[in-house]
Each structure stands twice: as structure tokens, then as C-alpha cells.
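[1] this one's structure only:
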């Protein structure tokens, strides 16, 4: 009955939040306790499972989220975000600025985790939205589409990289195929779907977003930093992490071992280190270089972090719910459903990853758990394109982001939507990314 228990848990969560107006974090923790008990987790282990899920989620994103918020606020408070927004509007035009957002988010998303991309770009999206007097959601959806697609399809993200190794697929080919699949997927989900969503949940497109990220200062363009240095500062963590990813991809091909330089590059390219260096760099380029006192810069950093408290707790609550589902054996139960299947390996990998994602919440966990169920089937089919199987696994792991996914709460809270609006926009959008990913992978399978 695990799937029934999950369905009842999700329904209860919606009732607590929407009908009884209970705080989202409190609701998540209550449902996590009840679901853990219903799944048969020993009473003495329930608290440990919840703490592990909450701590593991915040341990992964806490540093990144906090420093990313500081970096975004430094760029915004200095006028750098205003400069970027004004320039993009001028280059692309007000009617096509969502294409600029999609393009910029895709470039950032190649090297950055989904949550880092969102944290870095939200202040810039805010500035563009305010300049054009449009809803943050209208521009936020192309951003999260690109971030999700790159996270699901493209190495060096942990899911696609790890699953490529599990299947024995070439990481380089997964990257090439992933880009081919991701581009049309992003256009459909990030450009076309928001036009439909505006009719389904019109109230979402009246939102101004979370005060945690918004900066309401007025700037004269001549008083802001230049476009080049503003973009370079915003992309500095992308550059550092991207450099590390290139080294990881080139090293096996050239056959040289780890040395001091490689180790140093990997150190500065880790997400936490890159964010520390990026904040220090922003303090100089956005502040000290422009004769802004350190006290003023630290006030910006403090205000950015002070506004994140409840948002971080909600994201951690989503991680707690995810962990009790994992510890409750939901993944093992799903494994039994697919014993003895004769399905196409690409479709099978996508289906398993999709079901795991819906039930467990974490796309990365779904991606990493899928090969154990798919590899036995691959052993009977020697001509399968392993890179496409890896890509299908990533596509399935993007489907139907909802209340047990920390990323769902991040998108909902940062764009200032209620639950109904988040379901009608991000949940549907993530499903479109997953389905398009599968369709384009199957089409690609006809030609390669």
C-alpha cells in the first residue's frame, strides 16, 4: 500500500495548507511524521529519518543558498541587476525578453545546480519584471525550465554524470545528446507553455514574487556598474564550476593523473567554494571598487540572509518528507512492480525514474536508483544506445515536481505563488520537460 499512503499524505498536506491555513513548514513536518508511521518505520527511528532528510537537504543547499542570496543582493543593490535587465530589454526587446531569460538561464544551468541557478538569477529576473511592469512568474517560468532541463539532462550535473557511469555510457555523448534534446524541450516548456498557463492559472501571473529576493531601489543608469562587469560578476560561479567540469571531462581523454593544479581547480570549482569566492569578488566589483563602504555592503548581505529563514525551513521540510519515503521502502516496493518486464529499455528507464521521482520527490535519488532496475534488462539487449538510456532516465526524473520535492517549494516561494498556482505552473511544466525529453530521445534513437 505504499502508493496509497503517499497519495493520502499528499492530500492531507494540501488540506492542512489550503483549508486550515497551517504554516507550510509545520504541515510538512506533521505529514512527514504520519507518513513515516504509516509506512512502518519504527517509532524510535522516525525522528532520525526526518532530521536526516531536513539536515541533508539544508546541508546540501544551505551554504549555496545563503551565499547565493548574498551575491544576488550585492548585484541587485549596486544596480548591476538593473543594468543587466535594461541591456537585455534593449537588445531583445520587451516582447522577446523571455527568450533572453531562457538563454541566460540555460547557459548558467549547464554548470550550476538548479537551486543555485534560481538563487543567482531571481534578482535579475525581478529587475527585468519591474522594468517591464510584468509578473515575475512570466519571466520566472523560462528560467526554471532551463534550470530543470539542464539539471536533468546534462553532465556535469550529478544525476546525468552518475547514471552515465552506472550504464557505462560516454559522458561526452550524453552531453551532446542532452543538448540536442534540451533545446526544443526548453522552448516548448519555457516559452510556449507559460502562454497556456496564463489561461489556466491567471492569478499566478499577477504575482510580484517573494520579498526575500526583491529589491525596490530606483537607479539612474549612469550610476550603475557596467553591463560587462555586472554579467561577469553574476556568472563568476558559473565560470569557476564550468572550468572544473571541463577539467573532469578532459582528464580521462588525455590520460593525465591528479596533480596539484587539478586538485586546486577541483577545490575552487566545488559549488560551496565557488560561491565563497564569488561573494568576495562581488564585494570588490559591486562595492569597494565603486567606493561603497563595507558597512553598507554587509547590510545588503545581512538583509538577504535574514529574509531566507522560513524559505529554508520549507525547503528542509520537503527534504524531510522525501527522506521518510525513502526510508519507508517506497523505492523497494516500486522495484517489485517491474520484475520481468519486456518494455523498451529507453521507455522502461524513463518509466522507472518517473515513478521514483513522483513517489520519492528527489530527481537525483530517482536517477541514481533507476539503473539498478534497468541494468538487468540491458544485459539481454546488447545493441541498446546506453547514452540514450541515460538521457531517458534523466528525463523521467524531472516529472511532476510536487510537495515532496524541495525544488518545488523553492520555485513556489521565490516566485511568490500559492499551492494551486505552483501546481498549475511548475508541476505541469516539469511534466512537460519529462515527456518532451522522452519523446525527443525516442526520435533521436531513430537516427543514431
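    Thanks, I have it. It should be emphasised that the depicted structure is a prediction, and the values quoted were computed from it without experimental measurement.
[2] contacts and neighbour counts: CA atoms only from here.
    Fine.
[3] distance of the residue of the chain positioned farthest from its centre from residue 301?
    The centre of the chain is farthest from one residue, residue 291, which by C-alpha atoms, centre = their mean lies 35.4 Å away. To residue 301, residue 291 is 17 Å away according to C-alpha to C-alpha, to the nearest Å.
[4] swap in residue 108?
    From residue 108 over to residue 301 the distance is 22 Å, taken as C-alpha to C-alpha.
[5] okay, these two: which has more neighbours?
    residue 108 (27 against 22; other C-alpha atoms under 10 Å).
[6] List the contacts of that one.
    Residues counted as contacts of residue 108 (C-alpha atoms under 8 Å, 6 or more residues apart in numbering) are 117, 147, 235, 238.
[7] Same question for residue 429.
    Taking C-alpha under 8 Å, 6+ apart, we find residue 429 in contact with 145, 189, 190, 193, 400.
[8] Narrow these to those in helices?
    With helices defined by DSSP state H, the entries of the contacts of residue 429 inside them are 145, 193.
[9] Pipe the contacts of residue 429 into JSON lines and attach neighbour count and distance to residue 126 per row.
    As requested, the contacts of residue 429 are arranged in JSON lines below (neighbours: other C-alpha atoms under 10 Å; distance: C-alpha to C-alpha, whole Å):
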{"residue": "145", "neighbour count": "29", "distance to residue 126": "17"}
{"residue": "189", "neighbour count": "26", "distance to residue 126": "21"}
{"residue": "190", "neighbour count": "29", "distance to residue 126": "17"}
{"residue": "193", "neighbour count": "18", "distance to residue 126": "21"}
{"residue": "400", "neighbour count": "25", "distance to residue 126": "26"}
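[10] next up, a second structure to put side by side with the first:
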């Protein structure tokens, strides 16, 4: 009965978002309250459960998402992203232009949210396509594969960051494992797969060609790379130190404090404010405007993440999560495969990778937390990989790619949808391999 209730609630969520077009945050609230009532939570405690789940989730993740958005917005508006792309294209040469764009997409994708990175990098792709008369899909898809992988696998992006918190995983280890998985996923689903797509005819719309900043207004190459990668540098370096040094010294505690993700993000923002803001002639008022717009851009993501927390709280407070975990154990599926499968089904049904990952986490989190044999860091990546599976007509990313590249539905399915599905499957295989090693 409980599984039927949860299935009904997930179907209701899918219908509300994809068919009736209800805002995902509102849909999560409706479904959470409905689930609470159907699962037997007393009337006077349903809204309290929803509020508790919303508050606990946002309290843990809001700093990371908001500051990450601010850094990303500044990287884009300062011209740092443009500089990174230019340096890589010049360094690789025209023969390896595709690989240069892949590296650029990966580096820029770490601090930027997917949609921001897409809109920012597509004009660069088109300018290369027009200048050298190359195939747009062949050149562009690998870069977008890199953006997609960073979005689904790597903190500080919203979904993997939230999953780290939900599964009590380690942010640093998840990032390290995610980087290991990202390389084969990007290479296989990007440049290698794109070789089969040269016959796809694409005439990118010149409407989407953005004006580039003059060279004399761009920040330096070192400043651009260092600022964009600083969150990763800090998280990786402190994690490595803490895994090697297990002492209880003051220095150890200080390094642990510096490596705490909110501190990493705040430190990175302060550095970016100077290197890409004040040093580039921007005043604090202008920077404040950039940061305000950045938070507005991710406000709906924050609410969706909070809504997923409300749904999880209802499952927990009703006791349904423990019963679901017991039922899932009886399926005798490898837990990492089960997490991937649940996320993939929700992604295919609903369209949103973020909603798919967070909903799957709410369903499977109890199993992860109560089974010490499951590596929570790998479960983050398994669910993240599943949330990227089979992007199709109900996903905004599908339409972004179709319209910007001016493709037919058929060609978008055989290029974009196949790429996303390959990333998802390669990610799962990589997780299963890592599970045998770590």
C-alpha cells in the first residue's frame, strides 16, 4: 500500500509539472501535503513536517547554491569565461579545436550553472563554426557534454551538492570521484560520439550570436583560470590533506574549517570579487547588482530543492521511508543500480535533472543511511548519472539545443538525447567500477 501511495504521489508530481505546467516548487508542496495525509500523518502535523523538511534542506544547501551562482555570474560578466575559451582555442589550434572547446566547457561548467554556461558558450561555438566552416553539432555537442557532466556529477552544482547532504556523503571525496568519472563520460559521449554526427545539417541562428568583449577589457588568463577553478582547488587540496593527516592538531582543525564547503564558497567569492571585480574596475555597487541578479536566477532552483526536502520529511515522519527501504532491499538489486534506475525513471517522466535527482534521493536516502555497505559518495554519483538519462521533449535543455542549433526533432533526439543517455550509462558503469576499488 505504501509503495502504491508513493507511486501515486510521484505520478501526481509528474502530471502537475509536465502536463498541467504547475511550478515545480508548488507541485512539490502539493504532493508533500498529499503524501502526508495519505500516509497517516495527523492533520495538525502535516504542515509542520513540510516546513521542517523545507527549512532543514535550505539551511544546508542555500549558501552553496547562492554563492556558486554569484561566482558564476561574475565569471561570465567579467569576460573571464571568454578569456578561458580563447586561451584554450589558441593553445590547441584549429586541428584540435573540438578538444579545446571540451576543456573550456569543463572548466567553465564547474562554477557556472548549466543554462548559464550553455547560453554563454554557444555563441563561441557558433563563431568557430562560421569562421572555419565546420559542422555545428560535431563541434558544439562535446562542449555541451562537458557542461552536462559538471552539472550532474560535480559539486558545487545544486543537485550533487544537495545529494551529498541528503546521503551524509563527503563533499571532497564525491568531487574527486566525480572528476574521475567525468573524464571518460565526456570523452566517449562528446568528441568520440560526435564523429558519428557530421552528416547532421545545422544552420545555427545568427540571432543567438552574442557580442564579445574587446580583448583589452578581458581579465588575464591566470586570473580567469585561477578564479574559476578556486572552489575546486580548495576542496580538493583540503580533502587530500585531511585524508593524509588524521591528527587532532590546531592546524588540522584550521584546514578542516577552511575546507568546509560554505567557507570554500565564501572564500572563493571574496577572491573573485577582487580579481574579477575591483581589479577590473567594477565598483561595489555594480558588483552588488551582479550578485543580486545571480541569486534571482537561481531562486527557483533553491525552492525546488527545498520542496524536495519537504517531500523527504513527510516520508520520514510518516515512517514510510523505513518501509520503502525494507521493500527496496527485497528487490535484490545492487543499491547503486537501484538509485540510478529510480532517478532515470523520474528524469524520463519529468524532464528536470534536478527534480529527478532530489526526488530519487528522498526515496532511497533511508536505505543509504542505514546500510553501511553502501558508499554514500558513489550513491551521489549514481543518482546524479541517472538524473541525466534520456533528455527528450519534456526537458528544457532539449529545446535549448534544438532551437539554438536550428535542428529537427529527429536530429535533436539522435544527437542531444543520445549524448545525455550515454553520459548517464557511462556514469553508472564508472560508479560500479569505482565501487569495486574504493
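    Nice, I can see it. No experiment lies behind these values; they were computed from the predicted model shown.
[11] Got a TM-score for the pair?
    In this superposition the chains share a TM-score of 0.69, using TM-score structural alignment, normalised by the length of the second structure; 389 aligned residues with a C-alpha RMSD of 4.9 Å.
[12] Just the ones of the contacts of residue 108 of the first structure in helices?
    Among the contacts of residue 108 of the first structure, the members falling in helices are 117, 147, 235, 238 (criterion: DSSP H).
[13] What is the nearest of those residues to residue 287 of the first structure?
    Taking C-alpha to C-alpha as the measure, residue 287 of the first structure lies nearest residue 235 of these, at 16.8 Å.
[14] Spatially, which residue comes closest to that closest one, not counting chain neighbours?
    residue 108 (7.2 Å; C-alpha to C-alpha, 6 or more residues apart in numbering).
[15] Equivalent analysis for residue 273 of the second structure, please.
    Excluding its sequence neighbours, the residue lying closest to residue 273 of the second structure (C-alpha to C-alpha, 6+ apart) is residue 287, at 7.5 Å.
[16] Would you mind finding the match for the one you found in the first structure?
    Aligned against the first structure by TM-score structural alignment, residue 287 of the second structure finds its counterpart in residue 297.
[17] wait, doesn't its match sit right on residue 283?
    Yes: Residue 297 of the first structure is in contact with residue 283 according to C-alpha atoms under 8 Å; the separation is 7.0 Å.
[18] Those two: who's more crowded?
    Set residue 297 of the first structure next to residue 283 and count neighbours by other C-alpha under 10 Å: residue 283 wins out with 24 against 21.
[19] ok, that one to residue 52 of the first structure distance?
    Residue 283 of the first structure sits at a distance of 34 Å from residue 52 of the first structure (criterion: C-alpha to C-alpha).
[20] With residue 199 of the first structure instead?
    Distance, residue 199 of the first structure to residue 52 of the first structure, using C-alpha to C-alpha: 40 Å.
[21] ok, these two, which is more surrounded?
    Set side by side, residue 199 of the first structure and residue 52 show more neighbours around residue 52, with 18 against 11, by other C-alpha under 10 Å.
[22] For the host helix or strand of the more buried one, buried residues please.
    Assigned by DSSP states H and E, residue 52 of the first structure belongs to helix 43-77. Buried positions in helix 43-77 of the first structure, judged by neighbour count with 16 or more other C-alpha atoms under 10 Å: 46-47, 49-58, 61-77.
[23] Helix or strand next in line after that helix, which one?
    helix 80-92.
[24] buried sites along that following helix?
    For helix 80-92 of the first structure, the neighbour count (16+ other C-alpha under 10 Å) marks 80, 81, 82, 83, 84, 85, 86, 88, 89 as buried.
[25] Check which helices and strands it is in contact with.
    Applying 3 or more C-alpha pairs under 8 Å, 6 or more residues apart in numbering; DSSP states H and E, we find helix 80-92 of the first structure packed against helix 97-111, helix 114-132, helix 227-254.
[26] for residue 248 of the second structure, helix, strand, or coil?
    coil (DSSP: H, G, I helix; E, B strand; the rest coil).
[27] what residue of the first structure matches up with it?
    So, by TM-score structural alignment, residue 248 of the second structure is matched to residue 257.
[28] Once you drop chain neighbours, what's closest to its match?
    What sits nearest to residue 257 of the first structure in space, not counting adjacent residues and going by C-alpha to C-alpha, 6+ apart, is residue 251, at 7.4 Å.
[29] Aligned counterpart of residue 218 of the second structure in the first structure, please.
    Using TM-score structural alignment, the partner of residue 218 of the second structure in the first structure is residue 224.
[30] Is that match in contact with residue 76, as I believe?
    No: if you go by C-alpha under 8 Å, residue 224 of the first structure and residue 76 don't touch, sitting 10.0 Å apart.
[31] now the strands: where do they sit in the first structure?
    Shown for the first structure, no strands are assigned by DSSP state E.
[32] For my notes, please list the contacts of residue 108 of the first structure in CSV and give neighbour count and distance to residue 358 of the first structure for each entry.
    Putting these into CSV (neighbours: other C-alpha under 10 Å; distance: C-alpha to C-alpha, whole Å) gives the following:
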residue, neighbour count, distance to residue 358 of the first structure
117, 28, 23
147, 27, 19
235, 19, 32
238, 26, 30
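[33] what two of those are the furthest from one another?
    Pairwise over those, using C-alpha to C-alpha, the maximum falls at 147 and 235, 14.4 Å.
[34] quick one: contacts for the residue nearest the centre of the first structure?
    Closest residue to the average C-alpha location of the first structure: residue 114 at 2.6 Å, with C-alpha atoms, centre = their mean. Applying C-alpha under 8 Å, 6+ apart to residue 114 of the first structure gives the contacts 144, 147, 148, 151.
[35] and the third one, how many residues sit next to it?
    Put plainly, it is residue 148 of the first structure. If we define neighbours as other C-alpha under 10 Å, then residue 148 of the first structure has 29 of them.
[36] got the contact list for it?
    109, 114, 398, 430.
[37] Just among those residues, which is most surrounded?
    residue 398 leads those on contacts (other C-alpha under 10 Å) with 33 neighbours.
[38] residue contacts, that residue?
    148, 149, 152, 354, 357, 363, 430, 431, 433, 434.
[39] Which of the residues you listed sits closest to residue 33 of the first structure?
    Residue 33 of the first structure has its nearest neighbour among the contacts of residue 398 of the first structure in residue 357, at 20.3 Å by C-alpha to C-alpha.
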